[in-house]
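**Q** Here is a sequence together with a model predicted from it:
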Amino acid sequence: MRPRIAVVGSGPAPDARPPGGTLDLHEGLGQSALDKAGLLAEFQALSRPEGQAMRILDTAGTVLRDWRPRPGDTANPEIDRGQLRDLLLGPLDVQWGRGVTQVVPGDRGGVLVHFEDGRQERFDLVVGADGAWSRVRPAVSSVTPHYTGVTLVETSVDDIDTRHPDLARLTGDGSVAVYGVNRALVAQRNGGGHVKVYAQFRVPLVWHTNLDPADVEAVRSSLLARFDGWAAPVLELLRHGGAFVHRPLHVLPVSHTWTHVVGVTLLGDAAHLMPPLGAGANLAMLEGAELAESIATGPGDVDQVVRAFEERMWARAGTWAEITTAGLERLVSPNPAEALALFDEVQAS
């Protein structure tokens, strides 16, 4: 008999909130998952290989690096999150609006899932793919995310090519980044002339005690003061931004694992939340594809399959967690030269 499997999470409902910025999907990770799902050709038609470009400036506006991908380079092409979400969820029967409050492992009767509407259902396997603040994670681990000391404040500029051509040239086809002492400003082109802007800095978790996050002009003034003295064209990215969204960066321990629990597992940020440096979504996609493939083609003992999956996931995710944790330390650093050195090391590898 086919096992009854519930995947909790896997992204918000299409109209629940803005889906976020662009993603780079790596060969061997996210692209491999799409290939397994038969979606690689559709992804390639939607993706932007030119979005891999990266320009780095110093705080005075001098260009330090201006890297562009070679023609045919598809190692890490960009795609808007909304497009990727629609591509992945299009053929699936997804039940929206069924929030989970608790997952209770059980006996041979299965795992009991409690829903926000008061209903309960039992499943043979529950997969927690519900992100940083997972409702499934407590069923297998008591660990919770901790603050990294770095906060991102996100804004965006729309129709940049028409309305702000100077900023469009500054951003280029991909991203532009400026690194200062314990702070950075990054702009990243999305599709349709939309650019996401991220102000990044090291501050206590509650740094805006006297600042209303919903007061756009107050937040803008605060950020301009924090980046005072930086080149005027760079600061224009903040001056023309719309609403500001606060994103304090939390992570799970680099070596996060758990004692195996029958009928429950985790993947993606629920399992290994790490700094957002290009690995998280890629790992989540590949893990989902590998777990599904293993259940579909493996032995009849689903629990045996899940145990093997967890061991592989932990080893790979631990490596990436170390890389991204060290990367964040260097990108938002007391020594801005560390960010430039990291870029050069990545390009040379």
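**A** Arrived safely.

**Q** C-alpha only now, for contacts and for neighbours.
**A** Noted.

**Q** Could you list every helix and strand in contact with the longest strand anywhere in the chain?
**A** Secondary structure of the chain per DSSP state E: the longest strand is strand 146-157. The contact analysis (3 or more Cα pairs under 8 Å, 6 or more residues apart in numbering; DSSP states H and E) places strand 146-157 against strand 195-202, strand 245-251.

**Q** continuing past the first one, what's the next helix or strand?
**A** Moving toward the C-terminus from strand 195-202, the next helix or strand (DSSP states H and E) is helix 216-226.

**Q** before we move on, what about the last one?
**A** Scanning the chain past strand 245-251 towards its C-terminal end, the next helix or strand to appear is strand 264-266 (assignment: DSSP H and E).

**Q** how about the helices in this structure?
**A** 30-36, 40-46, 81-89, 160-163, 165-171, 216-226, 232-239, 269-272, 280-297, 302-331, 337-348 (DSSP state H).

**Q** which one of the ones you listed lies closest to residue 141?
**A** Nearest to residue 141 among the helices of the chain is helix 269-272; the distance by Cα to Cα comes to 9.4 Å.

**Q** contacting residues around that closest one?
**A** Helix 269-272 is contacted from outside by 128-134, 136-137, 251-254, 256-257, 280, 284, 317-318, 321, using Cα atoms under 8 Å, 6 or more residues apart in numbering.

**Q** Please list only the buried members of those residues.
**A** 128-132, 134, 136-137, 251-254, 257, 280, 284, 317-318, 321 (16 or more other Cα atoms under 10 Å).

**Q** before we move on, the earlier item: for the helices of the chain, which one sits closest to residue 190?
**A** Between these, helix 81-89 lies closest to residue 190; by Cα to Cα that is 9.3 Å.

**Q** Which elements pack onto that closest one?
**A** For helix 81-89, the contact count by 3+ Cα pairs under 8 Å, 6+ apart identifies helix 40-46 as packing neighbours.

**Q** ok, second structure coming up, stack it against the first:
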Amino acid sequence: MDIAIVGAGLGGLALARVLHVNGIDAVVYEREAWRGARGQGGMLDIHSGQRALRAAGLIDEFYAIARGEGQDMRLLTPDGTLLLQEDTPDDAPLLRPEVDRADLRNLLLDSLPEDVVRWGHAFAFADKGLLHFADSSSAAYDLLVGADGASSRVRALLTDARPVHIGKNVVEIGIPDIDRTHPDLAAMVGRGTYWVLGDGISLAAQRNGDGRVRIGVSFYNTAEDWFATSGIPFDDPAAARARLIELLPGWDPRITALIESCDDTIMPRSSTSLPIGLTWPSTPGATLLGDAAHLMPAVGQGANMALLDGAVLGLALAAHPHDFPAAVKEYEREMFERTGAAARKSADMHELLSSPDAAQKMLAFFQPG
């Protein structure tokens, strides 16, 4: 029977890999023209998702690309007060190592036979066991798995739920080759994450494996149209950086120097999520995983849940190779419970970060009692 996976993100590739190691064929249809067609984002904190990589037979390869030092963290208030500094010993276990999303995706891609991923196939709709693509081609399927992210087209086959804005807007910027170009800022950021919280705003600067520091400036309790009203001229990078700093009145100049030193890559991103605890009646022939199934606030759970989704579904299909409906029901039962709990935790963390005293609450989170 034909298993069609729409989307070559982490969850879809984890599913394809677990099926492959269990002797089950699947095809992944991806709209991008090739693996490097689009940037894959920054670092991921992989914790529970390591179980999926074990099931995929890739845990040793994962440890080879993971960055244990990425677990380092510095937590500050906008006036530059250092509240917490955690430095990871070199021999510490890799419980929550950071990894470049692109590196992890490449690891999964390289673990699959070359013909598993079909690039340049943009899913349009499904009808009577046929996938239809934007180029008018089609392909048969017995099981369709929507792994096509937050804006999933497959989702509509199972539920009317749609992502909604959560009152958070993020401006993504970065400093390339920071150790060479800005060694003083490199020392300030450290080896992992440099996190400033306060005033309903957060600035998170994070080391990437390629020497770039990616920075996200998040504005909480803001409307969906906030970018249009913020006065940030995204078509003029220098003016955009200046406006960003204006939006951080009273912040320590050492912190805003991170913004001044960024290159011209400036990306606005609105944050959305699906309803917490979203479920749907089990439907023969189709299911969802990853952000398509349970998009939640970005606080370190999404990628782990997607990897686990792929592994759990793959193992269920391997256990019921001739009964896809039973496998899907088994997977969805586990997935709904696991990701519902993760979504609730993520929503609680989002609420904490949006509070006026977020820095002190976060300090208490990391140092309870």
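**A** Okay, I see it. None of the values given here were measured: they were computed from a predicted structure.

**Q** Comparing the helices and strands packed on strand 146-157 of structure 1, which comes out most buried?
**A** Neighbour counts (mean count of other Cα atoms under 10 Å) averaged over each of these peak at strand 195-202, with a mean of 23.

**Q** what's next to it, contact-wise?
**A** 21, 149-158, 160, 182-190, 223, 237-238, 241, 332.

**Q** got a list of what residue 243 of structure 1 touches?
**A** So residue 243 of structure 1 contacts 155, 156, 214, 216 (Cα under 8 Å, 6+ apart).

**Q** Apply 6 Å and report the result again.
**A** Residue 243 of structure 1 makes contact with 155, 216, according to Cα atoms under 6 Å, 6 or more residues apart in numbering.

**Q** Would you mind measuring from it to residue 156 of structure 1?
**A** 7 Å (Cα to Cα, to the nearest Å).

**Q** so what corresponds to residue 43 of structure 2 in structure 1?
**A** Aligned by TM-score structural alignment, residue 43 of structure 2 pairs with residue 22 of structure 1.

**Q** Around that match, how many other residues sit close by?
**A** 23 (other Cα atoms under 10 Å).

**Q** my guess is it meets residue 82, correct?
**A** No - contact criterion Cα atoms under 6 Å: residue 22 of structure 1 and residue 82 do not qualify, at 8.6 Å.

**Q** can you map out the strands along the stretch 51-200 of structure 1?
**A** Taking DSSP state E, counting those that start in this stretch, the strands of the stretch 51-200 of structure 1 run over residues 54-57, 63-67, 78-80, 100-104, 111-115, 120-123, 125-129, 146-157, 175-180, 183-189, 195-202.

**Q** what stretch of structure 2 does the longest one fall on?
**A** When you say that, I think you mean strand 146-157 of structure 1. Against structure 2, strand 146-157 of structure 1 falls on residues 164-175 (TM-score structural alignment).

**Q** how much does that stretch stray from structure 1?
**A** Superposing on structure 1 and averaging over aligned pairs (mean Cα distance after the TM-score superposition for structure 1), stretch 164-175 of structure 2 comes out at 0.5 Å.

**Q** which residues sit against that stretch?
**A** So stretch 164-175 of structure 2 is contacted by 212-223, 262-263, 265-273 (Cα under 6 Å, 6+ apart).

**Q** For the match of residue 43 of structure 2, give me its contacts.
**A** By Cα under 6 Å, 6+ apart, the neighbours of residue 22 of structure 1 are 79, 80, 81, 190.

**Q** per the alignment, the first one corresponds to what in structure 2?
**A** Just to be clear, that refers to residue 79 of structure 1. Under TM-score structural alignment, residue 79 of structure 1 pairs with residue 99 in structure 2.

**Q** Quick check: the gap between the residue lying closest to that match once chain neighbours are set aside and residue 102 of structure 2.
**A** Leaving aside its sequence neighbours, residue 99 of structure 2 sits nearest to residue 66 (Cα to Cα, 6 or more residues apart in numbering; 4.8 Å). According to Cα to Cα, residue 66 of structure 2 and residue 102 of structure 2 sit 12 Å apart.

**Q** Between the two, which has more neighbouring residues?
**A** Between residue 66 of structure 2 and residue 102, residue 66 has the larger neighbour count (other Cα under 10 Å), namely 23 against 20.

**Q** so what corresponds to that one in structure 1?
**A** Aligned partner of residue 66 of structure 2 by TM-score structural alignment: residue 47.

**Q** just checking, its match touches residue 81?
**A** No - at 10.6 Å, residue 47 of structure 1 does not count as touching residue 81 under the criterion of Cα under 6 Å.

**Q** Could you give me the buried positions within stretch 88-97 of structure 1?
**A** residue 88.

**Q** and if you look at stretch 256-266 of structure 1?
**A** Buried residues in stretch 256-266 of structure 1 (16+ other Cα under 10 Å): 257, 258, 262, 263, 264, 265, 266.

**Q** Could you do stretch 204-218 of structure 1 as well?
**A** Within stretch 204-218 of structure 1, the residues scored as buried using 16+ other Cα under 10 Å are 213, 216.

**Q** Could I get the helices of structure 1 in JSON lines, plus columns for distance to residue 114 of structure 1?
**A** Formatted as JSON lines, the helices of structure 1 follow (distance: least, Cα to Cα, whole Å):
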{"stretch": "helix 30-36", "distance to residue 114 of structure 1": "30"}
{"stretch": "helix 40-46", "distance to residue 114 of structure 1": "35"}
{"stretch": "helix 81-89", "distance to residue 114 of structure 1": "24"}
{"stretch": "helix 160-163", "distance to residue 114 of structure 1": "45"}
{"stretch": "helix 165-171", "distance to residue 114 of structure 1": "46"}
{"stretch": "helix 216-226", "distance to residue 114 of structure 1": "38"}
{"stretch": "helix 232-239", "distance to residue 114 of structure 1": "43"}
{"stretch": "helix 269-272", "distance to residue 114 of structure 1": "18"}
{"stretch": "helix 280-297", "distance to residue 114 of structure 1": "23"}
{"stretch": "helix 302-331", "distance to residue 114 of structure 1": "22"}
{"stretch": "helix 337-348", "distance to residue 114 of structure 1": "45"}
